[in-house]
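# With the input below, show me the fold.
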Amino acid sequence: MRHSDALFSGQITFDGRSFQGTPLGFGLQGHNCGYRHRNFWRWAHAYFPRSDGPPSTLEALVYDMPLGMVFRKAVLWHEGKQHVFRKLQEIRSDHKNLQWDFRAFTRTGFELDAAFDGRGPSMHRLSYVKTDCSGSFEVVNNSLASAALRIKQPDGRITELETITGGVVEMAGHKLHSEA
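Got it, this is the predicted structure:
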């Protein structure tokens, strides 16, 4: 989850079609939870352009680990600084409708409320084959999701950010947030 505030410029050629831009894309979408031996994961990324300074970005990841443990982490880039959230409380995790809401806190006093909504025509369902080839499972993704953040800084300042299509959300497995 490094450099979620990165900008990508250049050209991509795919199936004879070229896509060019400056920037062409935002953030790092190279998460590593896609190991096919996981029972569940939730991942999201959002990019919020700002007229008053550098963009704000958020990347969040929750997945199961061995021995019943669960990895939880969110990284916010805001006002040019990185804030790492390890205390992440899931409010809603709706696999069917691809909606994920959570609250997170840092040791330094930042509070974050995040809502990702992947419903709509860009939501798609993919079948992943298990690593041991014993079957498959469904992964739901939307790379044009909406996202909303409410950031409360230690000094009490509150910033609210919203994007209609600048979010990405992905879920696999059906473990409920109350079980995590």
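# C-alpha from now on. contacts and neighbour counts both.
Noted.
# For Gly25, give its distance to Ser93.
Separation of Gly25 from Ser93 (C-alpha to C-alpha, to the nearest Å) stands at 27 Å.
# Among those two, which residue is more densely surrounded?
Neighbours per residue, other C-alpha atoms under 10 Å: of Gly25 and Ser93, the larger number sits with Ser93, 20 against 14.
# Following up with a second sequence; could you model it the same way so I can compare the two?
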Amino acid sequence: MQFSHFDEAGQAWMVDVGAKAETERVAVAEGQISLLPVAYEMVKAGAMKKGDVLGVARIAGIMATKQTSALIPLCHPLAISGAEVTFFFDDERHSIRIEASVRITGKTGVEMEALTAVSVAALTIYDMCKAVDKGMEISQIRLMKKSGGRSGDFSRPAESDDRNTETKRP
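Down below sits the predicted model:
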């Protein structure tokens, strides 16, 4: 298998998607941020001094989808048709799972946009909570599923969904 962002001589290049058909494409990514119990409870209660942590992180994640091509070399600029960022509290682990879903009708996928949304949302949570907890840990940023395009659909196997173990890749 040859990576698509390298030519025969091994030089990096932007993939030409001009001849590809436009199709509906969706990508879902997730990640998590673990906090000290005090910081976690403050986020849940909306008591962080900087304000609505998850509201700001949601906007940051959505805005990040539109900036992905400026951050990741060789990504195509895309006209995103929809982006959602959702948060799920895990009281037992004092962590917040971040899920981003990005949609487009276009010639290339939106996996990088979904992953960027999760990453920036997590970094925003860190920024807004660092006065209380500098030891927060961002982890498990990964593509969960994608649909559309020539490569077909992808869905992460259910057994790899355990947040305490790393996914083993072939």
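# Fetch the TM-score of the aligned pair.
Overlay of the two chains. TM-score (TM-score structural alignment, normalised by the length of structure 2): 0.32; 93 aligned residues with a C-alpha RMSD of 5.3 Å.
# So the nearest residue to Thr124 of structure 2 once chain neighbours are set aside: helix, strand or coil?
Spatially, and ignoring its direct neighbours in sequence, Thr124 of structure 2 is nearest to Ala57 (5.3 Å; C-alpha to C-alpha, 6 or more residues apart in numbering). For Ala57 of structure 2, the secondary-structure state derived from DSSP: H, G, I helix; E, B strand; the rest coil is helix.
# which residues touch Ala57 of structure 2?
Val120, Ala121, Ala122, Thr124, Ile125 (C-alpha atoms under 8 Å, 6 or more residues apart in numbering).
# Against which helices or strands is the one helix or strand the second one maps to packed?
Secondary-structure assignment from DSSP states H and E places Ala121 of structure 2 in helix 111-129. In this structure, helix 111-129 of structure 2 makes packing contacts with strand 23-34, helix 53-65, helix 68-71, strand 95-106, strand 137-147, judged by 3 or more C-alpha pairs under 8 Å, 6 or more residues apart in numbering; DSSP states H and E.
# between it and strand 95-106, what angle do the directions make?
Inter-element angle recorded for helix 111-129 of structure 2 and strand 95-106: 150 degrees (by axes from the mean of the first three to the mean of the last three C-alpha atoms, to 10 degrees).
# Show me the contact partners of helix 111-129 of structure 2.
26-33, 39, 48, 50, 53-54, 56-58, 60-66, 68, 75, 85, 98-102, 134, 136, 138, 141-143, 146.
# Double-check Glu84 of structure 2 against Val102; I have them as touching.
Yes: the pair Glu84 of structure 2 and Val102 qualifies as a contact (C-alpha atoms under 8 Å) at a distance of 6.5 Å.
# residues of the helix holding Ala121 of structure 2 that come out buried?
Neighbour counts over helix 111-129 of structure 2 (16 or more other C-alpha atoms under 10 Å) mark 111-126, 128-129 as buried.
# what packs against the longest strand along structure 1?
The residue-count maximum for a strand in structure 1 (DSSP state E) belongs to strand 136-152. Packing contacts for strand 136-152 of structure 1, counted by 3+ C-alpha pairs under 8 Å, 6+ apart, involve strand 111-117, strand 124-129, strand 158-172.
# tell me which strands and helices the first one is in contact with?
With contacts defined as 3+ C-alpha pairs under 8 Å, 6+ apart, the secondary structure elements packing on strand 111-117 of structure 1 are strand 99-105, strand 136-152, strand 158-172.
# could the ones you listed go into CSV alongside distance to Arg125 of structure 1 and mean neighbour count?
Putting these into CSV (distance: least, C-alpha to C-alpha, whole Å; neighbours: other C-alpha atoms under 10 Å) gives the following:
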stretch, distance to Arg125 of structure 1, mean neighbour count
strand 99-105, 14, 20
strand 136-152, 4, 20
strand 158-172, 10, 19
